[in-house]
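Colleague: Kindly generate the corresponding structure for this input.
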Amino acid sequence: MYGAESAKIYYAQHTARGKDYLAEAEVVAEQIHQRFPGASSVLDVACGTGGHLKPFTELIGPTEGIDLSEPMLELARVDMPDIPLHTGDMRSFDLGRTFDSLTCLFASIGYVDSVDELNQSLSCFARHVVPGGVVAVEPWWFPETYVDRWVSSDVVEWEGTTIARVAHTVREGDTSQMQVHYLLASPSDGVRHVREVHRAMLFTRKQYETAFEQAGLRPEYVPGVLSGRGLFVGVRV
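Modeller: Predicted structure coming up:
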């Protein structure tokens, strides 16, 4: 879970890089409306700092967000004070209401710890959409599409601070382990080093589809969209 410092770095990095939340939301909204043309509400699970919330409000209708990290939600509330935001675990949250559609993007589903927790999460998602409602989940890489020992890097400027990021990801069994190192440099604070470790499950396509089906969702996999990982879209039967 992202703490206060990690949440601020996440927000700064993706904002400075110009992550195109609107374009991503357009892809997802199109898939939702193909299956439920009248969909007019969205719950964004693992919404983070809320980059997709405003676009979904414009493209679909009233949107709410939920995330396990309160520091991430605090940043989202600054930008979107009028959008309801909730603290909750994707495996077990209960908002006591349903939506026409539910999204879980940016491969956040990969942070669950097992197939059982994947099943729990999809069941939780299904409970929060109306009959005929749509659940859209962006997966992490499949075992056969994951590239072992991948290195990525970038440097951005944000509000007087230079942020250099280097990441190295290795496979360990059915998981990927990403070591991320940040150097943050500013005139007032000098240079600081921040290290994070991200563990994500390498579920198979079949495991995702089975989790959808067991939750009462009819799944379809849309390949190649978003970051190339594709999108699972399920309709509640």
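Colleague: From now on I want contacts and neighbour counts done on CA atoms only, so please keep to that.
Modeller: Noted.
Colleague: Okay, strands next: where are they in the protein?
Modeller: Taking DSSP state E as the criterion, the chain carries its strands at 42-45, 63-67, 85-87, 99-104, 129-137, 150-158, 161-172, 175-186, 190-201, 217-222, 231-236.
Colleague: Could you list the residues in contact with the last one?
Modeller: Looking back up the chat, that one is strand 231-236. Under the contact criterion Cα atoms under 8 Å, 6 or more residues apart in numbering, strand 231-236 has outside partners 31-32, 35, 126, 129-139, 212, 216-223, 225.
Colleague: could the strands of the chain go into JSON lines alongside mean neighbour count and distance to residue 112?
Modeller: Converted to JSON lines, the strands of the chain look like this (neighbours: other Cα atoms under 10 Å; distance: least, Cα to Cα, whole Å):
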{"stretch": "strand 42-45", "mean neighbour count": "25", "distance to residue 112": "13"}
{"stretch": "strand 63-67", "mean neighbour count": "24", "distance to residue 112": "13"}
{"stretch": "strand 85-87", "mean neighbour count": "19", "distance to residue 112": "16"}
{"stretch": "strand 99-104", "mean neighbour count": "25", "distance to residue 112": "12"}
{"stretch": "strand 129-137", "mean neighbour count": "23", "distance to residue 112": "13"}
{"stretch": "strand 150-158", "mean neighbour count": "14", "distance to residue 112": "21"}
{"stretch": "strand 161-172", "mean neighbour count": "18", "distance to residue 112": "15"}
{"stretch": "strand 175-186", "mean neighbour count": "18", "distance to residue 112": "11"}
{"stretch": "strand 190-201", "mean neighbour count": "14", "distance to residue 112": "7"}
{"stretch": "strand 217-222", "mean neighbour count": "18", "distance to residue 112": "19"}
{"stretch": "strand 231-236", "mean neighbour count": "24", "distance to residue 112": "16"}
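Colleague: To compare against the first, here's the next sequence to fold:
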Amino acid sequence: MTTIDDRPADGYTGAVARVYDLVHQGKGKDYAREAADLAELITGRVPGARSLLDVACGTGLHLAHLTRRFARVEGLELSPDMLAAARHRNPCTTVHHGDMRDFALGTVYSAVTCMFSSIGHMAGQSELDAALAAFAAHTEPGGVVVVEPWWFPDTFTPGYIGAAVVEAEGKTISRVSHSRLEEGATRIDVHYLVAEPGRDIEHLSESHRITLFPRTAYELAFERAGLDTEYLPGGPSGRGLFVGVRP
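Modeller: You can find the predicted model right below:
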């Protein structure tokens, strides 16, 4: 068995980036449906919305579907390996390399989105404020910011174990995760076994610290960014969505 642990702390890199989509799609994540629902939410608040920036776009699966719904769609991603995958998947789409806390693209969009709880990687209120300020700065007047949060402190389940086995692209992949409480945050450790004919089994691992911001922390960050905000329960992962409109 080959062991691979090629990621920095809190990073989606290397081999993990290559199996990321296979696992989540195999677990039932429907990127096409989520993109359609997101587009409907945006156009419901911004009729005629034509442009969108997806922050922390990962490997670009949402982008691939959103490009069919808006005239101009772009992405922003920090992880070099995720960025490379997003650009490969979306060769006609601009995907910027940047950090959600301090990016400056010199343009604005009808909508700025940040999905799959990527915002939880902000380390505290100051970083959360910085991210929302950057989102708002890239949103045109009357435009909308949509953020999918991580769990709130009162909805997080310490000790949660997740497990899945998926088969895709000739690979059999098992994923096991363990989430625990760590000083106001979730520490989630994830291990993968990847098997395919003619190759040694690979062991991949990743570890992430995701802040358990209360709902009020998100609302404060939206307010400080000058956005009129509402919280919608449910959302694609059951963690809800924050929707902010720039007056």
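Colleague: for the strands of structure 1, which one sits closest to residue 16 of structure 1?
Modeller: Closest to residue 16 of structure 1 of the strands of structure 1, according to Cα to Cα: strand 150-158, at 6.2 Å.
Colleague: any idea of the angle the closest one forms with strand 161-172?
Modeller: 160 degrees (axes from the mean of the first three to the mean of the last three Cα atoms, to 10 degrees).
Colleague: okay, strand 150-158 of structure 1 sits on what stretch of structure 2?
Modeller: Mapped onto structure 2 using TM-score structural alignment, strand 150-158 of structure 1 covers residues 160-168.
Colleague: Show me how far that stretch is from its chain's centre.
Modeller: Mean C-alpha position of stretch 160-168 of structure 2 versus that of the full chain (Cα atoms, centre = their mean, to the nearest Å) differs by 19 Å.
Colleague: Residue 136 of structure 1 -> structure 2?
Modeller: Match for residue 136 of structure 1 (TM-score structural alignment): residue 146.
Colleague: Over to residue 192 of structure 1?
Modeller: Match for residue 192 of structure 1 (TM-score structural alignment): residue 202.
Colleague: Contacts only, for its match.
Modeller: 1-4, 192-195.
Colleague: out of the residues you listed, what pair is the most spread apart?
Modeller: That would be 4 and 195, which, of the contacts of residue 202 of structure 2, are the farthest apart (Cα to Cα) at 13.2 Å.
Colleague: Does residue 174 of structure 1 touch residue 202 like I think?
Modeller: Yes: if you go by Cα atoms under 8 Å, residue 174 of structure 1 and residue 202 touch, sitting 5.3 Å apart.
Colleague: Give me the common contacts of those two.
Modeller: Common neighbours of residue 174 of structure 1 and residue 202 (Cα under 8 Å, 6+ apart) are residue 143.
Colleague: which of these two has more neighbours?
Modeller: residue 202 (24 against 13; other Cα atoms under 10 Å).
Colleague: doesn't residue 139 make contact with that one?
Modeller: No: the pair residue 202 of structure 1 / residue 139 is not scored as a contact, 9.0 Å apart, by Cα under 8 Å.
Colleague: which residues do the two both contact?
Modeller: With Cα under 8 Å, 6+ apart, residue 202 of structure 1 and residue 139 have common neighbours residue 110.
Colleague: In structure 1, what residue corresponds to residue 29 of structure 2?
Modeller: Residue 29 of structure 2 maps onto residue 19 in structure 1, by TM-score structural alignment.
Colleague: so how many other residues sit close to that match?
Modeller: Quick note: residue 19 of structure 1 (other Cα under 10 Å) scores 12 neighbours.
Colleague: Also residue 169 of structure 2?
Modeller: Per other Cα under 10 Å, the neighbour tally for residue 169 of structure 2 reads 7.
Colleague: State the distance from it to residue 76 of structure 2.
Modeller: Residue 169 of structure 2 is 27 Å from residue 76 of structure 2, where distance means Cα to Cα, to the nearest Å.
Colleague: Ok, residue 3 of structure 2 next?
Modeller: Counting by Cα to Cα, the gap from residue 3 of structure 2 to residue 76 of structure 2 is 30 Å.
Colleague: what do you get for residue 197 of structure 2?
Modeller: Taking Cα to Cα, one finds residue 197 of structure 2 at 35 Å from residue 76 of structure 2.
Colleague: Grab the longest helix from structure 2 for me.
Modeller: helix 31-45 (DSSP state H).
Colleague: That one vs structure 1, mean deviation?
Modeller: Aligned to structure 1 and superposed, helix 31-45 of structure 2 gives a mean residue distance of 1.6 Å (mean Cα distance after the TM-score superposition for structure 1).
Colleague: Run through the neighbouring helices and strands of that helix.
Modeller: When contacts are defined as 3 or more Cα pairs under 8 Å, 6 or more residues apart in numbering; DSSP states H and E, helix 31-45 of structure 2 packs onto helix 61-66.
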